[in-house]
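Engineer: Dropping a prediction and its sequence here:
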Amino acid sequence: MTLSNTIRWLGMLAVIGGICRLLMTPLELMWGTDNTTALIIGGITGSVFIIIGTAGIYLFQAEKAGVLGFIGFLMTTLGNILVCTMVMIALFVNTALQDPQILEQDLPGPIVPIRIIMMITMNLGYILFGIATIRAKMLPRWGGALMILLVLMTFIPYTDYLFAVVWGLFYIVLGWAVWSRSKNSETKVSVTQ
């Protein structure tokens, strides 16, 4: 399998991850917040595909995204790994204790620092990766703008249910662009020495 074909398929994984993440909102609206099905589909499955698919989005535009894109990619990936970890903790705590309110309390131990690191890496990573995507001009610029909007939404009240929609949408948009644009052209990824 060639590198361009690998990048193409990573783009498709980003699309699948985006769809799973986007589904979290309607699933939670139907069955309630912290519902097991929503956490498995939107949280864990979505996160895993997003983590892998982000590599394709980065690699497709790596040359033009530069160091800023690379740092944004690394921070975003770390943040998404921590999101997946936190969702797994939520899922198992909710399942074991049958009490979804437990995660709304002040949590003991390392969960609070992990959540802080997750928020910092996610927010800073998506800002940097969004700016790099806009500047690279290889993928839809509004996909990069949605990354930045996602960060801003953490500070805007009453946007809780829209958060997963925006998050999933930019992965669908950017992943699909990688999938469709790399199909007909050879993607060049260079590593400078």
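Structural biologist: In hand now; what should we look at?
Engineer: CA atoms for contacts and neighbours, from now on please.
Structural biologist: Will do.
Engineer: so how far is the helix or strand containing I127 from its chain's centroid?
Structural biologist: Per DSSP states H and E, I127 falls inside helix 111-136. Taking Cα atoms, centre = their mean, to the nearest Å, one finds helix 111-136 lying 10 Å from the centre of the chain it belongs to.
Engineer: Can you tell me what sits against the following helix or strand past it?
Structural biologist: Later in the chain than helix 111-136, the nearest helix or strand by DSSP H and E is helix 141-153. With Cα atoms under 8 Å, 6 or more residues apart in numbering as the test, helix 141-153 has contacts from 123, 126-127, 129-134, 159, 163, 166-167, 170-171, 173-174.
Engineer: Now with 6 Å, please.
Structural biologist: 123, 126-127, 130, 133-134, 170 (Cα atoms under 6 Å, 6 or more residues apart in numbering).
Engineer: got it, and stretch 29-41?
Structural biologist: Stretch 29-41 has contacts (Cα under 6 Å, 6+ apart) with 20, 24, 27.
Engineer: out of the residues you listed, who's nearest S182?
Structural biologist: Closest approach to S182 among the contacts of stretch 29-41 (Cα to Cα): C20, at 22.8 Å.
Engineer: one more structure, for comparison:
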Amino acid sequence: MNSNRKTAVIKGNNQESKMNATTSSLIRYAGLSAMVAGIIYAVVVGLFHQPNILLSVTTTQWAVVHVLATAMCFLFLLGITGIYVRQAKEAGWLGLVGFLLYSLSWALTASFTFAEVFILPLMATEAPALAEGFIGIFASSAGETNFEVLANLWTLTGFLYMLGGLLFGIATFRSGILPRWASGLLAAGSLLSLVAALLPLEHQPKVAVPVGIALAWLGYALWSERRGQASIRPRS
């Protein structure tokens, strides 16, 4: 009986160790996703995004930036999930609310960036007036075509981005698991979206740089963590 019980305990410990190791690996790869997405956001979107005007829409630079931006949104969703899972207990309800709001903002952003790269260039060629109206969603200007519903949805996306990033950054800072400087930068950078509308069109994307750096930093911290050995150590 004792031998069978010890065998069962050993098997249970081995299964638990394998699950912990798998979870640890998934979290680390989520960190890699956040790191790559943060670099794209800070460098590609923040520094190379063209002004939201009709002349930009049909350029190669516009296509490349928005293809990468679309992929970035999905990488962010994976990365943010890993960051949250790593600190779920310590982050508490504030972390959960911030995570949900921030994730929703990136999911909505993905739909807009997809339209910008695959639909908007066709509109610019075939129906310029329609394209002007769509661009007006991002430039806060009204065109001949009314996109009021989409404009309101984009405004909501910006609000979710700002509030979700702020709450998620504060919760991550309070949890003390990942770098607090990066967490503080995420919270502060998210608030910078408030001043984006006050900047000239060519400088508005630059407000993405601090947030991109913060999320890449948090992703790197998650990726470089070495918890695997501790998590798979058998219990005595």
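Structural biologist: Here it is on my side, so go on. Source: prediction; values computed, not measured.
Engineer: Overlay them and tell me the TM-score.
Structural biologist: Overlay of the two chains. TM-score (TM-score structural alignment, normalised by the length of the first structure): 0.85; 186 aligned residues with a Cα RMSD of 2.5 Å.
Engineer: ok so, going back, kindly indicate which of the contacts of helix 141-153 of the first structure lies nearest I44 of the first structure.
Structural biologist: Comparing the contacts of helix 141-153 of the first structure against I44 of the first structure with Cα to Cα places F170 closest, at 17.9 Å.
Engineer: and the alignment partner in the second structure of that closest one, how many neighbours?
Structural biologist: Aligned by TM-score structural alignment, F170 of the first structure pairs with A214 of the second structure. A total of 28 residues lie near A214 of the second structure under the criterion other Cα atoms under 10 Å.
Engineer: Look up how far G184 of the second structure lies from A214 of the second structure.
Structural biologist: Distance, A214 of the second structure to G184 of the second structure, using Cα to Cα, to the nearest Å: 8 Å.
Engineer: I119 of the second structure too?
Structural biologist: Taking Cα to Cα, one finds I119 of the second structure at 37 Å from G184 of the second structure.
Engineer: which residues of the second structure fall in helices?
Structural biologist: 2-39, 46-48, 54-57, 60-86, 88-118, 120-126, 128-139, 148-175, 180-191, 193-196, 208-224, 228-231 (DSSP state H).
Engineer: Just name the most buried of those.
Structural biologist: Ranked by average neighbour count under the criterion mean count of other Cα atoms under 10 Å, these are headed by helix 208-224 at a mean of 24.
Engineer: what does it contact?
Structural biologist: Helix 208-224 of the second structure has contacts (Cα under 6 Å, 6+ apart) with 28, 31-32, 34-35, 38, 41-42, 46, 182, 185-186, 189.
Engineer: for stretch 77-95 of the first structure, same thing?
Structural biologist: Stretch 77-95 of the first structure is contacted by residues 43-44, 47, 51, 100, 118, 121-122 when judged by Cα under 6 Å, 6+ apart.
Engineer: Mind putting the residues you listed into TSV with distance to V83 of the first structure?
Structural biologist: Listed next are these as TSV, based on distance: Cα to Cα, whole Å:
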residue	distance to V83 of the first structure
G43	8
I44	9
S47	7
I51	10
P100	17
M118	7
T121	10
M122	9
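Engineer: Which residue is the nearest non-sequential neighbour of the most centrally placed residue in the first structure?
Structural biologist: In the first structure, the residue lying closest to the centroid (Cα atoms, centre = their mean) is I50, at 5.0 Å. Of all residues not flanking I50 of the first structure in the chain, G17 sits nearest, at 4.8 Å (Cα to Cα, 6 or more residues apart in numbering).
Engineer: The second structure: which residue goes with K64 of the first structure?
Structural biologist: That one, K64 of the first structure, aligns with E90 by TM-score structural alignment.
Engineer: Oops, could you answer that again for V112 of the first structure instead?
Structural biologist: Match for V112 of the first structure (TM-score structural alignment): A151.
Engineer: Which residue is the nearest non-sequential neighbour of its match?
Structural biologist: Computed as Cα to Cα, 6+ apart, the closest residue to A151 of the second structure that is not its neighbour in sequence is I137, at 4.9 Å.
Engineer: Hmm, the one you found is touching L150, no?
Structural biologist: No - contact criterion Cα atoms under 6 Å: I137 of the second structure and L150 do not qualify, at 7.1 Å.
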